[in-house]
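>>> Provided below are the primary sequence and the corresponding predicted coordinates.
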Amino acid sequence: MQPDALIETARRLDALGFMPSKSGNVSQRLGGGFRITPSGLPYAALTGDALVDVALDGTVLAGERRPSSEWRLHAEIYAARPEVQAIVHTHSPRATALSCARRGLPPFHYMIALAGGDDIRCSAYATFGTQALAEAAVVALAGRRACLLANHGVVALGTTLAAAETLAREVENLAAEYLDLLGAGLAPVLLTPGEMVAVTAQFDGYGRLT
């Protein structure tokens, strides 16, 4: 694993306004644990030495800084989802706004299927940095690769760091489109379960779910 990949991902998302004021965090699975961005450090100042290696029980394995306050969120997801190799957690503005209404994204657009199902759920609310939040996220992510965190933000998973970042960006894009529809007073026409199955089959053919 190259530490620069985590740093570059965090900086790109910060530049997009997805991780303002040192919010959000990025990690990659590493052996029996994971490497994660640290707590309280501006992404512009992030270096490889500042990244923290953490075991799934929270033991710091390497690094001199404290891990992100959301290390429990990452640990619980990695423990529950062995296929996941990377996690991106953002506070991207439109998706976060939707999460503050505690609403998920229904199948108003076929790109919802990129998250692994026919909707993107919003988790139950829990205080940031807590075990309760981590557990709520795992529930909302069942059968999915992304969810909203109530009154908080977005979590996106991937078999690669690039896939997790791409999905986080797409969730923000979908949230913006959905909010624009609602703001215009329009009722989205939702795709049927059968139509979403067909979309998933198309994505399989294009290799878009890796």
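That came through fine. Numbers count the residues shown, from 1 in each chain.
>>> switch to C-alpha atoms for all contacts and neighbour counts from now on
OK.
>>> count of neighbours near residue 92?
Number of residues near residue 92 (other Cα atoms under 10 Å) recorded here: 26.
>>> Tally up the residues packed near the closest residue to it other than its chain neighbours, please.
For residue 92, ignoring the flanking residues on the chain, the nearest one in space by Cα to Cα, 6 or more residues apart in numbering is residue 18 at 3.9 Å. As a burial measure, residue 18 scores 26 neighbours (other Cα under 10 Å).
>>> Helix or strand: which one has residue 18?
Assigned by DSSP states H and E, residue 18 falls within no helix or strand.
>>> Make sure it is actually in contact with residue 90.
Yes: with contact defined as Cα atoms under 8 Å, residue 18 counts as touching residue 90 (5.6 Å).
>>> which stretches of this structure form strands?
In the chain, the strands defined using DSSP state E lie at 25-30, 33-36, 52-55, 60-62, 86-90, 146-149, 153-158.
>>> Just send these back as a markdown table, with mean neighbour count too.
A markdown table is the format used below for the strands of the chain (neighbours: other Cα atoms under 10 Å):
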| stretch | mean neighbour count |
| --- | --- |
| strand 25-30 | 25 |
| strand 33-36 | 25 |
| strand 52-55 | 23 |
| strand 60-62 | 15 |
| strand 86-90 | 30 |
| strand 146-149 | 31 |
| strand 153-158 | 27 |
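>>> this is the other structure I want to compare:
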Amino acid sequence: MADRRAELIATAQAMQPAGLNRGTAGNVSVRHEQGFYITPTGMPYAALEADDIPLMALDGSHQGRRKPSSEWRFHRDLYAGRLEIGAVLHAHSPFAVSLACLRYDIPPFHYMIARFGGDSIRCADYAIFGSAELSAAALAAMRDRRGCLLANHGLLVAGRDLAEALALAVELEELCEQYWRACQLGQPVLLSANEMAAVLEKFAGYGQQ
């Protein structure tokens, strides 16, 4: 139990050096038995101890001395609806936030878009943070995907485990920066549906299985 919470804290503390977060913004969780551990609301990651990490059930109840992140709902709903997900990370990284404030989907300007499961990265509709409406919008944007933007808010990714969730968040922020920079020079040339389908097929067997 303590090891899972320690891994969660280490991931949360890695977010700022990775350029994903500042202060207490964002949140991260990891599946545990019939529920999940999640970072507490409003606490600096550097000061977290194992006993600060709430354990949440899928009914929304929690155990522990701290209150869970205000964004627990989209974590809970992703775990409840997608059994392949083992960790969820949400961040307010600068380039993702910039595109999210424009409410842009990210089109297939680069083949690595396929890393997230499709030929685009969607931007979820806006809803106030912590709400059931935001969770519903996030789940719609995450359908058949492992990452999305949240309008006027930030990024959201889901991985098999904490290491993959952190890697996906870093990669999504990098794609947001690349797209932002390319748009400064002109209109990026997009890959076709057939080209992206070929990438998705190749990715299905890519890397260590």
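Looks like it arrived, so ask away. As the structure is a prediction and not an experimental result, all values here were calculated from the model.
>>> ok so, going back, quick one, which of the strands of the first structure is nearest to residue 109 of the first structure?
strand 146-149 (15.3 Å; Cα to Cα).
>>> could the strands of the first structure go into JSON lines alongside distance to residue 10 of the first structure?
What follows is the strands of the first structure, written out as JSON lines (distance: least, Cα to Cα, whole Å):
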{"stretch": "strand 25-30", "distance to residue 10 of the first structure": "6"}
{"stretch": "strand 33-36", "distance to residue 10 of the first structure": "10"}
{"stretch": "strand 52-55", "distance to residue 10 of the first structure": "14"}
{"stretch": "strand 60-62", "distance to residue 10 of the first structure": "19"}
{"stretch": "strand 86-90", "distance to residue 10 of the first structure": "9"}
{"stretch": "strand 146-149", "distance to residue 10 of the first structure": "18"}
{"stretch": "strand 153-158", "distance to residue 10 of the first structure": "13"}
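>>> ok, back up a step: tell me the residue in the second structure aligned with the residue nearest to residue 92 of the first structure.
Structural alignment places residue 18 of the first structure opposite residue 20 in the second structure (criterion: TM-score structural alignment).
>>> Check the gap between that match and residue 35 of the second structure for me.
25 Å (Cα to Cα, to the nearest Å).
>>> what do you get for residue 55 of the second structure?
7 Å.
>>> Please apply the same query to residue 174 of the second structure.
Taken as Cα to Cα, the span from residue 174 of the second structure to residue 35 of the second structure is 31 Å.
>>> What of residue 172 of the second structure?
26 Å.
>>> do the same with residue 16 of the second structure
Residue 16 of the second structure is 26 Å from residue 35 of the second structure, by Cα to Cα.
>>> what's the burial count for residue 138 of the second structure?
Residue 138 of the second structure: 28 surrounding residues under other Cα under 10 Å.
>>> Give the aligned equivalent of it in the first structure.
Looks like residue 138 of the second structure aligns to residue 137 there (TM-score structural alignment).
>>> and for residue 18 and residue 90 of the first structure, which residues touch both?
Residues touching both residue 18 of the first structure and residue 90 by Cα atoms under 8 Å, 6 or more residues apart in numbering: residue 24.
>>> my guess is residue 132 of the second structure contacts residue 75, does it?
No: counting by Cα under 8 Å, residue 132 of the second structure stays clear of residue 75, with 11.2 Å between them.
>>> Give me the aligned partner of residue 50 of the first structure over in the second structure.
In the second structure, residue 50 of the first structure lands on residue 52 (TM-score structural alignment).
>>> Run through the neighbouring helices and strands of the longest helix along the second structure.
Taking DSSP state H as the assignment, the helix of the second structure that covers the most residues is helix 162-185. The contact analysis (3 or more Cα pairs under 8 Å, 6 or more residues apart in numbering; DSSP states H and E) places helix 162-185 of the second structure against helix 2-15, strand 87-91, helix 94-101, strand 154-159.
>>> what's the angle from it to strand 87-91?
Orientation check (axes from the mean of the first three to the mean of the last three Cα atoms, to 10 degrees): helix 162-185 of the second structure against strand 87-91 gives 40 degrees.
>>> related to what we said a few turns ago, in space, what's closest to the match of residue 138 of the second structure - neighbours in sequence excluded?
That would be residue 123: by Cα to Cα, 6+ apart, it lies 5.8 Å from residue 137 of the first structure.
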